[in-house]
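Student: predicted model follows, preceded by the sequence.
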Amino acid sequence: MADKSKFIDYIDEALEKSKETALSRLLFTYQGIPYPITMCTLETFQALDTFEARSDDIVLASYPKCGSNWLLYIVSELIFTVTKKKHEYPEFPVLECGDPEKYQRMKQFPSPRILATHLHYDKLPESIFKNKVKILVLFRNPKDTAVSFFHFHNDVPDIPSYGSWDEFFKQFMKGQVSWGSYFDFAINWNKHIEDANVKCILYEDLKENLASGIKQIAEFFGFSLTGEQIDTISALSTFEAMRARSQVTHGAVGPFLFRKGKVGDWRNLFHQSQNQEMDEKFEACLAGTSVGVKLKYNSYCQA
């Protein structure tokens, strides 16, 4: 990410808005899903419908706090390795965040453009499907996702915080958090996870074998890399390496974006009743589905 300043400016601006926003007024609903007023606007969503995707755009989809910044970095490094051009972010890379004019400005960006998003599949602009854009979807187990989301709210100084973990958990399970319900997101993407232009990867798999994950990502997007190049990107993309650079890459919020990156951190916060509630929700929504199987829930979420 060569042009960090715009990226950091946008984050600083969102944090500044957060300072003046009470938790109870943080969310507005668009087409049935809550979004944060500090990052999204009704006008931007309306303008997004007219966004013109290119067939060589790269879409990175994930629910919040599932490793999207990590994935952005990996894909930027892949592009750099293949094209020798540093991928720049003249705009904040999350497609639905920013002002309505950003889509006009994005017409000037060189290909390939990276479009990160937390949107459901069916909320993406039509041109993405029309042009058969490749979409990489990153999933993380729901318990660690919830804990990471809670810490983000309660550790970042200017973001409205929750009174307690119990309070956040209730809202998370109801889907009354930014970008809505984790389970609705997963159910919606599950319908398309076997599509030819969609690939699903797991945060936990990347943690376990980063080089293998990077190789799969490169192959999916048609980047031809040597084993040595994959190892180099892998070394630069470990959680520890990203955390060490986070203040430079993401400004003041960096260390909070790359907090622990651990698998199983949920055990420090979940009570028995919350475990049971989440297990039942998973069973009802995702057990036996393609996404449910890919999540390896029994390995990562059993107490």
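Tutor: Looks like it came in fine.

Student: please make it C-alpha for all contacts and neighbour counts, starting now.
Tutor: OK.

Student: now the end-to-end length of stretch 117-135.
Tutor: End-to-end distance for stretch 117-135: 10 Å, by C-alpha to C-alpha, to the nearest Å.

Student: could you list the buried residues of stretch 207-222?
Tutor: Residues 210, 211, 213, 214, 215, 217, 218, 221 are the ones in stretch 207-222 that count as buried (16 or more other C-alpha atoms under 10 Å).

Student: actually stretch 84-96, sorry about that
Tutor: Residues of stretch 84-96 classed as buried under the neighbour-count rule (16+ other C-alpha under 10 Å) are 87, 88, 89, 90, 91, 92, 93, 94, 95, 96.

Student: outside of that stretch, which residues touch it?
Tutor: Residues from elsewhere that reach stretch 84-96, judged by C-alpha atoms under 8 Å, 6 or more residues apart in numbering: 1-4, 6-7, 10, 40, 44-45, 48, 76-77, 79-80, 98, 102, 106, 114-119.

Student: ok, structure two:
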Amino acid sequence: MNENRKLFLKNVDKIYDSASKRSPGELQFTYEGILYPTTICSLGNFQALEGFEAIKDDVILVTYPKSGTMWVYQIIQEIVYTATNRSPSSDISLIELGAPDHLECLKQQPSPRVLHTHLHYNNIPTSIFKTTAKKLVLFRNPKDTAVSYFHFYNSSPMFPTFSTWDEFFKHFMSGKVCWGSYFESLLTWNKHLDDEDVMIITYEDLKEGLFRWELFLLVLNRWKGRNLVAGVKQIAEFLGFPLNQKQIQAIADQSTFQNMKVNYQGTHSQFAQALFRKGVIGDWRNYFSPAQNQEMDTKFKEYLGETKLGAKLKYDTYCKA
């Protein structure tokens, strides 16, 4: 295990130890009206982010929490590092993470840097939009996102726990969770669907391809995951890293949920248990009441009905009871 990996695991243990000693009310703080976890974010870093300097070769993944972040983050890393012949990093380059010295560490990363953020569009450092840095934006249907986020809150000491799903649902719908409102986060990106340096993808489109691949692999033992491979190829081309078919296939092969879950247990210590749960589509049906279904349907229509982004999320396919 290299020294960077040892330091990362040590920091994870330190964060968990610090979180376990805090009261629920001390686990979150508010910055510009949005909640953030105290143990991994800081006021000093948010202030320092105002001066963050993006560079034209940066690759930036933007997601709302629990939308498949680590899955797509790994795919991006594999694409970039395969194309540049570098070793992927297991560290989490969340730009809002930690204290200001974290940003200093990011400055030392060789180009192209692979970064990511959960920040709302309006809170992302403006320098990112003043460069040709590639922005890959990942969304997941709101119902599965909410359920996954509920379990994330309850499986990590970094967040206050919720005694019931119903309690969490009220907080999620009102945006009183870390990184704020899911709906507000999506809405702004609808204006940027056609930006040349922005690519918006959905968890479901990639996952459906992966599911079909795994299913046929069991049956035929030679299915090549055409849909996922096509997704990896499309991402690579958008990022400006055209890879050959063998390289693309290798990235798809190692990007199964189970493979990542096992690998991250070795690289992310106890944090891996919170990062990976089921990774399925439609688990929300085990949690949502009829009234909650109606409330979510109404809110989605209010924010994203009749929009291009709303259509891209295929809400009627994945979120109708």
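Tutor: Yep, it's here. Bear in mind that the values here come from a model prediction, so they are computed numbers and not experimental data.

Student: overlay the chains and give the TM-score.
Tutor: For these two chains in superposition, a TM-score of 0.94 is obtained (TM-score structural alignment, normalised by the length of the first structure); 302 aligned residues with a C-alpha RMSD of 1.8 Å.

Student: that older thread, which of the buried residues of stretch 207-222 of the first structure lies closest to residue 262 of the first structure?
Tutor: Nearest to residue 262 of the first structure out of those is residue 210 (C-alpha to C-alpha; 14.0 Å).

Student: just checking, the closest one touches residue 233?
Tutor: No. The pair residue 210 of the first structure and residue 233 fails to qualify as a contact (C-alpha atoms under 8 Å) at a distance of 9.3 Å.

Student: which secondary structure element contains the aligned partner of residue 218 of the first structure in the second structure?
Tutor: In the second structure, the residue matched to residue 218 of the first structure (TM-score structural alignment) is residue 236. With the criterion set as DSSP states H and E, the secondary-structure element containing residue 236 of the second structure is helix 226-239.

Student: may I see the buried residues of the next helix or strand after that helix?
Tutor: Note on helix 226-239 of the second structure: by DSSP H and E, the next helix or strand toward the C-terminus is helix 245-253. Applying a neighbour-count criterion of 16+ other C-alpha under 10 Å, the buried positions in helix 245-253 of the second structure are 247, 248, 249, 251, 252, 253.

Student: pull up the aligned stretch in the first structure for the very next helix or strand once past helix 245-253 of the second structure.
Tutor: Moving toward the C-terminus from helix 245-253 of the second structure, the first helix or strand encountered (DSSP H and E) is helix 257-267. On the first structure, the counterpart of helix 257-267 of the second structure by TM-score structural alignment is residues 239-249.

Student: check the fit of that stretch onto the second structure and give the mean distance.
Tutor: Here stretch 239-249 of the first structure is compared with the second structure after superposition; its mean distance to the aligned residues, by mean C-alpha distance after the TM-score superposition for the first structure, is 1.4 Å.

Student: distance check, the match of residue 218 of the first structure against residue 83 of the second structure.
Tutor: From residue 236 of the second structure over to residue 83 of the second structure the distance is 9 Å, taken as C-alpha to C-alpha.

Student: between those two, what contacts are shared?
Tutor: Among the neighbours of residue 236 of the second structure, those also in contact with residue 83 (C-alpha under 8 Å, 6+ apart) are 242, 243.

Student: could you find the closest non-adjacent residue to residue 231 of the first structure?
Tutor: Distances taken as C-alpha to C-alpha, 6 or more residues apart in numbering put residue 211 closest to residue 231 of the first structure, at 6.2 Å, once the chain neighbours are dropped.

Student: quick one: residues contacting that neighbour.
Tutor: In this structure, residue 211 of the first structure makes contact with 230, 231, 234, judged by C-alpha under 8 Å, 6+ apart.

Student: hang on, the earlier thing: reformat the buried residues of stretch 207-222 of the first structure as a markdown table; add distance to residue 246 of the first structure.
Tutor: Converted to a markdown table, those look like this (distance: C-alpha to C-alpha, whole Å):
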| residue | distance to residue 246 of the first structure |
| --- | --- |
| 210 | 19 |
| 211 | 21 |
| 213 | 22 |
| 214 | 20 |
| 215 | 24 |
| 217 | 23 |
| 218 | 24 |
| 221 | 26 |
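
Student: and which of these is nearest to residue 61 of the first structure?
Tutor: Proximity of these to residue 61 of the first structure (C-alpha to C-alpha) peaks at residue 217, which lies at 13.2 Å.

Student: how much space separates the nearest residue in space to residue 28 of the second structure that is not next to it in sequence from residue 75 of the second structure?
Tutor: The spatially closest residue to residue 28 of the second structure, leaving aside those adjacent along the chain, is residue 37, at 4.5 Å (C-alpha to C-alpha, 6+ apart). According to C-alpha to C-alpha, residue 37 of the second structure stands 26 Å off from residue 75 of the second structure.

Student: next one: residue 52 of the second structure
Tutor: As judged by C-alpha to C-alpha, residue 52 of the second structure and residue 75 of the second structure stand 25 Å apart.

Student: got it, and residue 25 of the second structure?
Tutor: Residue 25 of the second structure sits 36 Å away from residue 75 of the second structure, taking C-alpha to C-alpha as the criterion.

Student: do residue 9 of the second structure as well
Tutor: As it turns out, when the distance is counted by C-alpha to C-alpha, residue 9 of the second structure lies 22 Å from residue 75 of the second structure.

Student: now swap in residue 169 of the second structure and tell me
Tutor: Relative to residue 75 of the second structure, residue 169 of the second structure is positioned 31 Å away (criterion: C-alpha to C-alpha).

Student: who's more crowded, those two?
Tutor: Regarding residue 169 of the second structure and residue 75, a neighbour count based on other C-alpha atoms under 10 Å identifies residue 169 as having more, with 23 against 19.

Student: so who does that one touch?
Tutor: Counted by C-alpha under 8 Å, 6+ apart, residue 169 of the second structure has contacts residue 146.

Student: from residue 120 of the second structure, how far out is it?
Tutor: Counting by C-alpha to C-alpha, the gap between residue 169 of the second structure and residue 120 of the second structure amounts to 20 Å.

Student: and residue 215 of the second structure, by the same measure?
Tutor: For residue 215 of the second structure, the distance to residue 120 of the second structure under the criterion C-alpha to C-alpha works out to 36 Å.
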